[in-house]
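Trainee: just a sequence and a predicted model for now, questions to come.
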Amino acid sequence: MKKNSYKIKAPIGDRVFLSVVYIILAIVVLVMLYPFAYAVSVSISDPAEVIAGKVTFYPKGFDLGSFKIMINHPIFFTAYKNTILYTVLGTFFTLFFTALTAYPLSKDKFQMRSFISKVYIITMFFEGGMIPTYLAYKSLHMIDTIWVMVLPGALSAWNIILMRTFYRNIPESLTESAYIDGATDLQILVKIILPLSKPIMATIGLFTAVGIWNGYFNALLYLNDTMKYPLQMILRGILVAAAFDPSEKGAYAELTHSATESLKMASIIITTLPVMCIYPFIQKYFVKGTMVGSIKG
């Protein structure tokens, strides 16, 4: 016997509301996608078409000269390797130190929890300044080394607060059961807490990795050896240094004013493409991590 199926229609007010929401979301998506599509189009278009203002959404002509100029830089691949190294090490140290610091601060039995938390919060509003910071790094023999790029930002008060809040949302019964079975705090952290903390780890890791990948200011201040420069320093040199001087001879002699816009957009593609390739793999954790503390279980 065939069963009758009834489909309940949503009220007309709800349907109108959803239609408006979908239209707004579609507009937002287009607004967000257009700049990137424009950057791709300009980077591979003929520079003459770009300077004439003929490139909008679709490329005009086809010219990979901007990418060739960057790739032909004497230390482009060295800088790319340095950036990957700084990003990987910096993200690792950030997650490592943040996880170790946030765990005791999430436990009520830790007597110094309140005092240490206040000390970390103070660092969010006050800092030593550029010159004292430089002198401190110099006294520690960190200037012009790899460690000045990965260690100073490894511990952030904001990251500690986020991870501590996530830890406190994990049921206390899990750790109490582990204590009864004879587990130590280190074993509980490694075998119970961290496996349950993938969302917040992915969120902090993504923010840290993107920040290091796009950063150049620390390299500008603390690195003197060009062979240790990250990619952003090389791109900065290509875009704003003597590379645009018409009288400059050498690797950039072919650059003209019309090529600068294509070069800028090519630099955007080169720097954002790796992050865009990684993001889909951690998106599911990222969404959960950004909701930390919003839902109490």
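Mentor: Thanks, I have it.

Trainee: for the rest of this, base every contact and every neighbour count on C-alpha atoms.
Mentor: Fine.

Trainee: mind checking how far the helix or strand where residue 176 lies is from the chain centre?
Mentor: Residue 176 belongs to helix 172-180 when assigned by DSSP states H and E. Put simply, helix 172-180 sits 35 Å off its chain's centre (C-alpha atoms, centre = their mean, to the nearest Å).

Trainee: what does stretch 288-296 give?
Mentor: 20 Å.

Trainee: sorry, back to before: give the next helix or strand downstream of the helix holding residue 176.
Mentor: Using DSSP H and E, the helix or strand that follows helix 172-180 in sequence is helix 185-188.

Trainee: can you give the contact residues for that following helix?
Mentor: Outside helix 185-188, the residues that touch it by C-alpha atoms under 8 Å, 6 or more residues apart in numbering are 175, 178.

Trainee: would you mind listing the buried residues in the helix holding residue 176?
Mentor: In terms of neighbour count (16 or more other C-alpha atoms under 10 Å), helix 172-180 has its buried residues at 175, 178.

Trainee: ditto for stretch 41-52
Mentor: Buried, per 16+ other C-alpha under 10 Å, within stretch 41-52: 41, 42, 43, 44, 45, 46, 47, 48, 50, 51.

Trainee: first-to-last residue distance for it?
Mentor: The first and last residues of stretch 41-52 sit 14 Å apart, counting by C-alpha to C-alpha, to the nearest Å.

Trainee: dropping in the other structure now:
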Amino acid sequence: MRKKSIDWPDRLTVILIGVILSLIVFITLYPLLFVLFASFSDGDQLLAHRGLLWKSLGFNISAYTRALANPAIWSGYKNTITLVLGGVMLNLSLTILGAYVLSRRNVLWNKMLMIFVVVSMFFSGGMIPFYLVIKQLGMMNTLWALLLPFSIKTFHLIIMRTAFLSLPPSLEEAAQIDGAGHWTMLLRVVIPLSMPVITVIVLYTAVDKWNMWFFPSMFIQDRTLYPLQLVLREILIYSQTDTISSGAATGEAYKLGETIKYATIIIATLPVLLVYPFLQRFFVKGALVGSIKG
């Protein structure tokens, strides 16, 4: 059977779409490539370079050597990993429990509870009362100030509830006939069938905790408790200021400081970039499951 030929207008459309998508990929990817190439470049050549950067200029790893020798980087990693692990466990536990209750069809005032949850998302308190509550509870300058107040998010709760509602009611009825209680139902039926959505919540929470810098800058004064992104922010903002104020703006410190900033960015973002490809298929499936039924 003769294959149907593709008309020229269709071919032009495919080519145009391919060009546009390629341009979008380039615009998205190039800033990261620029930072990567700059981090492995020689300071003199990097400062003298103008325009786009397509490769490292005078391959040099001294920026990484200096950055990794900074004890603030390692303490930042430790604090950030603590925030990620603690935040994921706390957020996931409370989100699953809350979503399970809100997804039960026979719970009294179920609809009213859901309306209250949604309304609370739009009418939450401002930063000043939030700050005062944390200070009053004695959580200032502790990692608890970054864990407990953010232990559950309404958006995550809605996604999880939607996923639980999409499960066939017959599974719940069969489990009840076999004598299963709510904990058995949750642990052996609901959670195993909702792993894609749970993976999405884990990824959302982990990335949120990994990138956290604004709230730590408000609640943390002890530099040994700084998360990695706050350390990175200090390096990016104050490295040039320190060299300029010391009169070394044109010296070796300034040249090396430029490459150290780029190396620190790579060090801070590399773990997320390495983990995300392995979770992408769960992320896409879970995001779809969590949005098809309300």
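Mentor: Yep, it's here. Nothing here was measured: the structure is a model prediction, and the numbers come from that model.

Trainee: hey, where'd the helices end up in the second structure?
Mentor: For the second structure, the helices defined by DSSP state H occupy 8-39, 43-48, 62-68, 71-103, 110-122, 127-136, 154-165, 169-177, 182-185, 191-193, 195-210, 214-219, 228-245, 252-289.

Trainee: quick one, which of those is packed in tightest?
Mentor: Counting by mean count of other C-alpha atoms under 10 Å, helix 154-165 has the highest mean neighbour count of the helices of the second structure, with a mean of 23.

Trainee: so it aligns onto which residues of the first structure?
Mentor: On the first structure, the counterpart of helix 154-165 of the second structure by TM-score structural alignment is residues 157-168.

Trainee: in the second structure, what residue corresponds to residue 198 of the first structure?
Mentor: Using TM-score structural alignment, residue 198 of the first structure pairs with residue 195 in the second structure.

Trainee: tell me which residues touch the closest residue to that match other than its chain neighbours, please.
Mentor: Leaving aside its sequence neighbours, residue 195 of the second structure sits nearest to residue 286 (C-alpha to C-alpha, 6 or more residues apart in numbering; 7.9 Å). Listed by C-alpha under 8 Å, 6+ apart, the contact set of residue 286 of the second structure reads 195, 196, 197, 198, 199, 200.

Trainee: quick one: what's aligned to residue 286 of the second structure in the first structure?
Mentor: So, by TM-score structural alignment, residue 286 of the second structure is matched to residue 289.

Trainee: now stretch 12-20 of the second structure on the first structure. Mean distance?
Mentor: Following superposition, stretch 12-20 of the second structure is found to deviate from the first structure by 3.2 Å on average (mean C-alpha distance after the TM-score superposition for the first structure).

Trainee: then stretch 258-272 of the second structure?
Mentor: Stretch 258-272 of the second structure sits 1.8 Å off on average (mean C-alpha distance after the TM-score superposition for the first structure).

Trainee: as a markdown table, the contacts of residue 286 of the second structure with distance to residue 96 of the second structure would be great.
Mentor: Shown next, in a markdown table, are those (distance: C-alpha to C-alpha, whole Å):
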| residue | distance to residue 96 of the second structure |
| --- | --- |
| 195 | 11 |
| 196 | 13 |
| 197 | 11 |
| 198 | 8 |
| 199 | 12 |
| 200 | 13 |
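
Trainee: how about those, which pair is most distant?
Mentor: 195 and 200 (8.6 Å; C-alpha to C-alpha).

Trainee: show me the contacts for the spatially most central residue of the first structure.
Mentor: When the first structure is reduced to its mean C-alpha position, the nearest residue by C-alpha atoms, centre = their mean turns out to be residue 210, at 1.8 Å. By C-alpha under 8 Å, 6+ apart, the residues touching residue 210 of the first structure are residue 275.

Trainee: and it, what pairs with it in the second structure?
Mentor: Residue 210 of the first structure maps onto residue 207 in the second structure, by TM-score structural alignment.

Trainee: residue contacts, residue 28 of the first structure?
Mentor: So residue 28 of the first structure contacts nothing (C-alpha under 8 Å, 6+ apart).

Trainee: and it, what pairs with it in the second structure?
Mentor: Residue 28 of the first structure maps onto residue 24 in the second structure, by TM-score structural alignment.

Trainee: can I get the buried residues of stretch 41-52 of the first structure in CSV with distance to residue 35 of the first structure?
Mentor: Shown next, in CSV, are those (distance: C-alpha to C-alpha, whole Å):
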residue, distance to residue 35 of the first structure
41, 10
42, 10
43, 12
44, 15
45, 15
46, 18
47, 18
48, 20
50, 15
51, 17
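
Trainee: alright, I will stop here.
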